[in-house]
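# can you look at this prediction? I've put the sequence above it.
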Amino acid sequence: MTKKRKHQEDFQKVKLKVGKKKPKLENATDTTFKTKTIQIPEQLKEDGMLTAQNRKLNIKDLLSQMHHYSPSVKQNALLGLKDLLSQYPFLIDAHLSSIISEVAAVFTDKDSGVRGAAVHLLQFLASKIRAEQIAPFFPLVSAHLSSAMTHISEGIQEDSLKVLDVLLESYPALLTDRSSILLKNFVELISHQQLSKRLKSRDKLSWMLSVNPNRRVTSQQWRLNVLTRLKRFLQAVVDGSNETEDEGLQEQKDSPHSLRNPIFISWKVHANNQQHIHLYENGGLRPKMNSSFRLRSLASVMDSAEKGLSSAENLKGFIEIIIPLLIECWIEASPAQSAPILGNLLESDCQQLMQQVLSIIHLLWKLTKRHDETCKMELWLRMNYLVDFKHHFMRNFPYSLQETVKHKKKDSCKGNKYCMASSNSVDHLLLNLTLCDIMVSLASASTLQADSGWLDMIRKFVTDTLQDGSRLNSKQVNRLLGVTWRLMQIQQNK
């Protein structure tokens, strides 16, 4: 067979007989398959429930839209997320990490509508999430809050205070754990570092109040907003320190061989409910533990920067920064120097700012008394700030309100010229008593003669308040008793 014929046989078509099927190739693929239907009604029903009613989007779709470039899409996603979570609260626990991270990321969004929707969603979530649940994710929330407070945009800074309000209301203990960072942010919101020759000599940096004409509110109103939040933050720090002092084992100063009084029980008398058994000494308040050891708290392990205001060094550093700024705010809000000394009239906005200034100083004074070296701290405060306080605070003392008294509230403050009710609910009697409490804490028996000038003014004001006979609320009574006790203590130790 020639080569030409072999080549033709390779390409020659095989003729099949009629009625016979074509034989399968050796490398043929079987494409047949069988199908069966599987019905899961519960799964299909649950998938339908997890969608928002307005646009039929589930939680994953809404969270993915948080990264969209359009502000309207992100705002609608936040509104839809709030609607979805309000209908199905069990989704919060299942997607808590994603929800917290996405909501916190839009604290610094450029659009004000998106930030407002994020604040409303955060307020809704705060009512549903416990502090134990959000604690692992709170460092992320705090980082985004700090970024918003120090942002270059004025609108983002203003909205960061709204976020701070929600966190202070729901998670004060978690927020105060990061006081070292947040306190610096408070200072930067109302001031800036002063460029002077001190920077070259590497001394402590000085701060001065800043004025930004681009804000929607005045500089004084902005400082009032910031100082109001700072006062609430410091109040949370003080309340948190009160709780930690009552926890854990405390070192006992009593000797281990102290006498114990035996208890004699008459079972007949006890059966007739005529005698009670005291389980502990001291009236059953707390058991005494005869041990010279105590548990070491986590605060002793942390660095001084992480301790926040619980460290005496950090507290002194913050006082050195904030007190000069508070004095500048007081000078701007205080009445003119040409005004009469007694009963200086104040406008409502100015008095609100002055009240916040004194409240912050009063809380800082409380924190100084929590440290072991209280006497040294009081001496340090007197040496650094007594002259400025006498010059600015006591010059126009006492202060009263410029507004007229309403007739409906006239009877409640009858006869008290320092207790005038106003429509803005500013208590200037509490302002005067807070000022008295701050000043008398700087006085002592050894300096009684040197401080006789301004102490006589405080004694006269306290005496007039006690003899006036007007009704006082709980805060006023507490502050008045504190000032009276301090004055009696100074006079007694003379």
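Structure received.
# going forward, measure contacts between C-alpha atoms and count neighbours the same way
OK.
# which parts of this structure are strands?
191-193, 207-209, 344-346, 399-401 (DSSP state E).
# contacts made by the third one with the rest, please.
Pointing back at strand 344-346 there. With contact meaning C-alpha atoms under 8 Å, 6 or more residues apart in numbering, strand 344-346 is reached by 334-335, 396-402.
# which of those residues count as buried?
In the contacts of strand 344-346, burial by neighbour count holds for 334-335, 396-401, counting by 16 or more other C-alpha atoms under 10 Å.
# buried ones in the lengthiest helix in the chain?
In the chain, with assignment by DSSP state H, the single longest helix is helix 219-245. For helix 219-245, the neighbour count (16+ other C-alpha under 10 Å) marks 219-220, 222-238, 241 as buried.
# so who does the residue nearest the centre of the chain touch?
By C-alpha atoms, centre = their mean, the mean C-alpha position of the chain lies nearest to residue 168, the distance being 3.6 Å. Contacts for residue 168 (C-alpha under 8 Å, 6+ apart) come out as 175, 232-233, 236.
# repeat that with 7 Å
residue 175 (C-alpha atoms under 7 Å, 6 or more residues apart in numbering).
# with the one 5 residues further on instead?
Counting by C-alpha under 7 Å, 6+ apart, residue 173 touches residue 240.
# putting a second one here so we can go through both:
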Amino acid sequence: MTRHKKFLKSEKAKIKLKGAKLPKGLNVTKTEFKVRKIVIRDQIKEPTIVDGTIVRSNIKDLLSKLQHHNSSSRNEGLHFLNEIITNHPQETSKHLGAIIQGISQLALDIEKDVRKECFKALNLVFASQTSNLISPFFNIITSYLRCAMTHINIQIQEDSLLFLDCLLMYSPSLVASNSDIIFSCFLDMISKLRTEAKPDRTLTTNVGRKLTGVKWRSKVLDRLLGILKAFVAHRKHASMEIQMDVDQASNTVIDDAFKLPIEQTIMGGSLQKTQFSFDDRNDFFISSVRKQLNRNCDLPLLFRKTGCVATANASNLLMERDEGQKFQKYVEILMPLLFETWMEARPASNSKKSTAEFINEDVCISNEAAFTLKFTIEIIEQLLEFIQMCDHDVNNDDLIKWFRKRYSQEFSNQFLNEFPYRQTDGFKGSKRKSKGMATEQDVFEAGGQKCIQQNLNIAFVFWTLSKNSRSNQSLKTVIEFIKESLACVDSYGTDVLQILVKVLRTILVDNSQERLDTTSEIKELLSTVVVLYQRGKFPKEIRTRILIILCDIVLDHKLYIAYGQNIFSNWLSTLPKLLCQPYVSPHVLKTFSHLTRQKNPIFIKHLEESKDAIIANLPQVNIIGLTNQTQEKQEIINLFFWLKSWKPDQSEARKNQLGNEWPMIEKVFQIKNYY
């Protein structure tokens, strides 16, 4: 049987379905169907127009986009939000709380690109809004900052330092007022508790980080230094405001005080300033009542703090004491960590060498160690400055005495045994070719090859802490380094010069009285400073400040006698010539008045030689920083009262030349003749 016949037989065997066929025209497939329209809402939404410009999305939509599960969508939302913040700050201020909340939470995002975009947005927010507007929402910012600083993810923890940089750049006062909240997080980033029962801490190892332990701690210490600087600046600003209140209260005159008894005026109510018209033909007396004296003053406040001012009372004093005690606890935790950090970063010391053998041998340290040394010393310096401010507020020196007793010897052991320091040479080439080595730029940023900034800061802290120290060898080592630094003073930058002036003031003025009898090197240092000043070696930026230091020594009679008058003889002979210059410092003028009252023979002799040039310069001279020039010019003219043979030129030409200054000269001359 063929294949075709088999196929036909199988077809016949199939079951046939019988049924009626559809009529022609009805057996056509219908292609008609009904569906709902698909509507995409964002595509038909009209754009928002603000200040004549089109905003692609409104703020609420963008904030919701920041919570999208896709990182690209979050990045896109931040990008468009940055445009609104930059171009429409008024719209931003209306939704400031929601914007700060939405952006800050992305500091904890797992994606690094999102975190970077988040910090850019925060920079724009802080730059476009004032601190007063941000202040109500700052607790939200600090909450996310603390979460980022203590996050289990190491990358988020490292990027939290960028978060803090934003705050320190644009809102340092807010950071300072919340510094106690952030401080503990800094400790957790580089250390851990030894035991749960005690607050003592120890450094943690750097497991899982791309950075070395020393470099990571340097980054953390850099930000801690920024917070301490903001904190000290905030405290100084607050102290200045209090002092302004005191001055204003001191100069307040009670309304109608000359008509009523003082008791009635005090009880009478508000304090008001009154304008008086004076009649020189009659005696006129005004009772000056100081506002701060009209307040009740508790005895503890009276004996602990000089002056009961209007803005200070017993509760404020207790608050200041509590603040000092709280800061003392922070110092007790932080100082051992700083010492331990430096012990890990510094080169291994050779125990066979004594301290004397290190005097003429600079110790080379790595670039990472130089950065660590820089931040560590500057942090200790800020701690000292704040401690001195706390002591000044409560009118005692308990804190600084405690700090010296507790850490003076430890500081000397850690930093002075190998003093002074220097860095190893940097790689001469690009960062890419250095293969991890420190480049010349890195060496420069860490204080230069000679580490002059670090060494000067060490000298300053050491001299401040060792006020009652008897370690003459360390004192001589520091003074020898300062003298070597003065030899090349004209090559330093502004930052180094500022530190140098601070060190010289500390050695020569603040803490020299106790050591002049035992340390002759201080007198040699002063002689070097005087000679360099006379030769004009000091740069213009600090020349006036060096002059003020020398003037302060002259104003302190005991210090002036202790140093010896011979050191100042050549310098005193050049001082009257300063009055022939167009600008004079009021501090220098005060020194001149003091020297004339003391009848200093050297100064008066050269003042008499320069009197004609000084009088001719009176119309042109300006006293720096003062608006009332007439009163200060009177101080210059008063110097001539102490000259033995002085008679002013009374020609009409000289009178016309001097103008308003001539009546003052004539009056001083009349008084001199009378006496």
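That came through, no problem. Since we're looking at a predicted model, the values are computed, not measured.
# just put the strands of the first structure in TSV and tack on distance to residue 454 of the first structure.
What follows is these, written out as TSV (distance: least, C-alpha to C-alpha, whole Å):
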stretch	distance to residue 454 of the first structure
strand 191-193	31
strand 207-209	29
strand 344-346	16
strand 399-401	15
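# just name the most buried of those.
Stretch with highest mean neighbour count among these: strand 399-401 (a mean of 23; mean count of other C-alpha atoms under 10 Å).
# ok, back up a step: what range in the second structure matches the longest helix of the first structure?
The alignment of helix 219-245 of the first structure onto the second structure (TM-score structural alignment) spans residues 213-239.
# identify the residues contacting stretch 216-224 of the first structure?
Stretch 216-224 of the first structure is contacted from outside by 190, 211-212, 353, using C-alpha under 7 Å, 6+ apart.
# adding distance to residue 64 of the first structure and neighbour count, write those out as JSON lines.
Output for the contacts of stretch 216-224 of the first structure, formatted as JSON lines (distance: C-alpha to C-alpha, whole Å; neighbours: other C-alpha atoms under 10 Å):
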{"residue": "190", "distance to residue 64 of the first structure": "36", "neighbour count": "22"}
{"residue": "211", "distance to residue 64 of the first structure": "40", "neighbour count": "15"}
{"residue": "212", "distance to residue 64 of the first structure": "37", "neighbour count": "12"}
{"residue": "353", "distance to residue 64 of the first structure": "44", "neighbour count": "24"}
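# of the contacts of strand 344-346 of the first structure, just say which sits nearest to residue 421 of the first structure.
Nearest to residue 421 of the first structure, judged by C-alpha to C-alpha, of the contacts of strand 344-346 of the first structure is residue 401 at 8.5 Å.
# so who does that closest one touch?
Residue 401 of the first structure neighbours (C-alpha under 7 Å, 6+ apart): 345-347, 420.
# and which of these is nearest residue 137 of the first structure?
Nearest to residue 137 of the first structure among the contacts of residue 401 of the first structure, counting by C-alpha to C-alpha, is residue 347 at 43.7 Å.
# does the closest one touch residue 402 like I think?
Yes: here residue 347 of the first structure reaches residue 402: they are 5.6 Å apart, a contact under C-alpha atoms under 7 Å.
# could you check how many residues crowd around residue 187 of the first structure?
21 (other C-alpha atoms under 10 Å).
# in space, what's closest to it - neighbours in sequence excluded?
In this structure, residue 187 of the first structure finds its nearest non-sequential neighbour in residue 322, 7.1 Å apart by C-alpha to C-alpha, 6 or more residues apart in numbering.
# from residue 337 of the first structure, how far off is the one you found?
As judged by C-alpha to C-alpha, to the nearest Å, residue 322 of the first structure and residue 337 of the first structure stand 24 Å apart.
# when the two are compared, which one has more neighbours?
residue 322 (19 against 10).
# residue in the second structure matching the more buried one?
Residue correspondence to the second structure (TM-score structural alignment): residue 322 of the first structure is matched to residue 334.
# which residue in the second structure aligns with residue 491 of the first structure?
Checking TM-score structural alignment: residue 491 of the first structure goes with residue 512.
# who are the contact partners of its match?
Counting by C-alpha under 7 Å, 6+ apart, residue 512 of the second structure has no contacts.
# roughly how far apart are it and residue 594 of the second structure?
Taking C-alpha to C-alpha, one finds residue 512 of the second structure at 21 Å from residue 594 of the second structure.
# residue 320 of the second structure now?
In this structure, residue 320 of the second structure lies at 37 Å from residue 594 of the second structure, with C-alpha to C-alpha as the measure.
# for residue 426 of the second structure, same thing?
52 Å.
# re the thing from before, and the furthest pair within the contacts of residue 401 of the first structure?
Greatest spatial distance in the contacts of residue 401 of the first structure: 347 and 420, 12.8 Å, computed using C-alpha to C-alpha.
# so which of those two has more stuff around it?
Between residue 347 of the first structure and residue 420, counted using other C-alpha under 10 Å, residue 420 has the larger neighbour count: 24 against 14.
# which non-adjacent residue is nearest that one?
Using C-alpha to C-alpha, 6+ apart and skipping residues adjacent in sequence, the residue nearest residue 420 of the first structure is residue 405, 6.0 Å away.
# try residue 222 of the second structure
Residue 222 of the second structure sits nearest to residue 375 (C-alpha to C-alpha, 6+ apart), 5.9 Å away.
# that neighbour contacts residue 221, doesn't it?
Yes: between residue 375 of the second structure and residue 221 there is a contact under C-alpha under 7 Å: 6.1 Å.
# ok, the contacts of residue 401 of the first structure in the second structure: which stay?
Counting by both residues aligned by TM-score structural alignment, their matches' C-alpha atoms under 7 Å, the contacts of residue 401 of the first structure that remain in contact in the second structure are 345-347.
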